[in-house]
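S.K.: missing the sequence, but the structure's below:
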């Protein structure tokens, strides 16, 4: 007689996606699916106080074997809130009921990681220098990517200025906020007027443009004031280019019009985006296949970005 007993079906990979915003990013949903998650469920309008209960609902329903095929992703737009939610999810775990958690609000952790890792790579390759001690100006620095890039660069010993096109008070508030949160030292500067911008550019060795898409924050005549510039990097892929002379395709190409005696190089949005994509994919894969729970925030994103950048040759 044949054995007609059905073998239990293999448990699917489930990803629960939390965001405080009205909708989850389609980009992140696609990335999760491409990384092998089979059931992807977004939870929108999630407040920080809801994370612990949602997490425990996710871990206790599948048993110790099922939790190894379960993950939590934290999105949204607020980098500080996402860090708090990641911490809340971790604290809600009850081993052996424990799942992996990955936070990447607005893609800011992985984008900033790619940005800083590429700057670090090109600084060493083209100039034989380290980021530590370099004067870094972050334009659009009060936004999500700018804040995280500031924290990463400052943690490496860079002298970081966070710029706001609104006013000095806004820049100082954001600088103070991330300094307290991450135990780093940055300062806020105003780029509200052309004179303010040019004064800030005149001091900078590294300029990172993390402003909103479609806005040029440094024009050709502004760039002429960046007399110490080594590297300019721009995350904006929407025309016009955020920094004049830094095309989206640039990956270490000299910047025309830069006044630096030894020349300056540019890193464009597509080069940064290529590394960002690989970092996010790898972190989703690590969640799903690592064999034990992992908690992935911007330090882990930066480690992964450095590994990707090192492999570029």
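M.R.: Thanks, I have it. Quick caveat, the model's predicted, so the values are computed rather than measured.
S.K.: could you use CA atoms for every contact and neighbour count after this?
M.R.: OK.
S.K.: and the closest residue to residue 185 other than its chain neighbours, how many neighbours?
M.R.: Spatial nearest neighbour of residue 185, excluding adjacent residues (CA to CA, 6 or more residues apart in numbering): residue 179 at 5.5 Å. For residue 179, the count of nearby residues is 17 (other CA atoms under 10 Å).
S.K.: am I right that residue 179 falls within a helix?
M.R.: Yes - assigned with DSSP: H, G, I helix; E, B strand; the rest coil, residue 179 falls within a helix.
S.K.: thought it was touching residue 188?
M.R.: No - at 10.8 Å, residue 179 does not count as touching residue 188 under the criterion of CA atoms under 8 Å.
S.K.: shared neighbours of the two, anything?
M.R.: Overlap of the contact sets of residue 179 and residue 188 (by CA atoms under 8 Å, 6 or more residues apart in numbering) is empty.
S.K.: got another one to weigh against that:
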């Protein structure tokens, strides 16, 4: 008898993301079951409930998705699920809280491509400023960029303490160096932009974090990338469809939200499909998402 493909979706939140449910169905899962209000201590028990009922062959048609909004908690839950497996009862697991792992992976892969294509360079030694950096996407993009040798600053429009706490907690959890900075006004942003080689805008949708005047201060800028698809544009002058389009002044190129989003969509889809088709269990976090996003970007040539 052919097994039905089942995806169990765990989230600490009140509801599972409809986006991720749609993605799971489109990747071939036939039964998708959300579990809301899941805390870290629930994961092991839920995982073992999922693995023991289908037999060693049935577990190949079973997967677990970990959502929520906390990038650190999601990583911990992924690890808890992995530790709860009892081979040969073992299923594939993916974590993608608020889509942040796959979005950050796509963002950094797109920027890496444009650094090479437009400037014949890479992230090593570059100063990367992430505006909205204390949020989910900003934190993980910072970890990935730091892993490629960049000097990363997570910036918050609220205050320095928020940014510094995000940088400290994220850096300690994932073993990298991240700095935090509060940029509450235009002058502070201009000063930070003047030192940046790469600017990533990962703030909330519909929030412009860099104006035309502020962007003019970014005299070192090579690449500006924005994940905000809701008007106004997060970085003035970077259109949602841009993918390496030269900005009006200087030598920088822009990457817009839909260019990043296309890679993000393909990354999540392919990871979910890989779980469904895997002969051996997969454990997929943001590093695996980045590897997949790099593959997708390389295919674009």
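M.R.: Good, I have the coordinates. This one's a predicted model, so the numbers in the text were calculated from it and none came from an experiment.
S.K.: corresponding residue for the residue nearest to residue 185 of the first structure in the second structure?
M.R.: Alignment note (TM-score structural alignment): residue 179 of the first structure maps to residue 171 of the second structure.
S.K.: quick one: contacts for that match?
M.R.: Counted by CA under 8 Å, 6+ apart, residue 171 of the second structure has contacts 143, 177, 178.
S.K.: please name the nearest non-neighbouring residue to the aligned residue in the second structure for residue 103 of the first structure.
M.R.: In the second structure, the residue paired with residue 103 of the first structure is residue 95, using TM-score structural alignment. Among residues not flanking residue 95 of the second structure along the chain, residue 66 sits closest, at 4.5 Å (CA to CA, 6+ apart).
S.K.: residue 96 is in contact with that neighbour, correct?
M.R.: Yes - with contacts counted by CA under 8 Å, residue 66 of the second structure reaches residue 96, the gap being 6.3 Å.
S.K.: could you name every residue contacting both of those two?
M.R.: Joint contacts of residue 66 of the second structure and residue 96 (CA under 8 Å, 6+ apart) are residue 74.
S.K.: would you mind measuring from the residue positioned nearest the centre of the first structure to residue 240 of the first structure?
M.R.: Centrality entry for the first structure: nearest residue to the mean C-alpha point is residue 109, 2.2 Å, by CA atoms, centre = their mean. Distance of residue 109 of the first structure to residue 240 of the first structure, computed by CA to CA, to the nearest Å: 24 Å.
S.K.: try residue 100 of the first structure
M.R.: The gap separating residue 100 of the first structure from residue 240 of the first structure is 39 Å, by CA to CA.
S.K.: quick one: which of these two has more around it?
M.R.: Between residue 100 of the first structure and residue 240, residue 100 has the larger neighbour count (other CA under 10 Å), namely 26 against 15.
S.K.: hang on, the more buried one packs against residue 285?
M.R.: No - applying CA under 8 Å as the test, residue 100 of the first structure and residue 285 come out as separate, 10.9 Å apart.
S.K.: skipping adjacent residues, who's closest to the alignment partner in the first structure of residue 61 of the second structure in space?
M.R.: Under the alignment (TM-score structural alignment), residue 61 of the second structure pairs with residue 69 of the first structure. Distance criterion CA to CA, 6+ apart; nearest residue to residue 69 of the first structure, sequence neighbours excluded, is residue 13 at 4.8 Å.
S.K.: ok, that neighbour - contacts?
M.R.: Residue 13 of the first structure touches 36, 37, 38, 39, 69, 70, 71, 288, counting by CA under 8 Å, 6+ apart.
S.K.: translate it into the numbering of the second structure.
M.R.: So residue 13 of the first structure corresponds to residue 5, using TM-score structural alignment.
S.K.: about what we covered before: how much space separates the match of residue 61 of the second structure from residue 152 of the first structure?
M.R.: Relative to residue 152 of the first structure, and taking CA to CA, residue 69 of the first structure is found at 31 Å.
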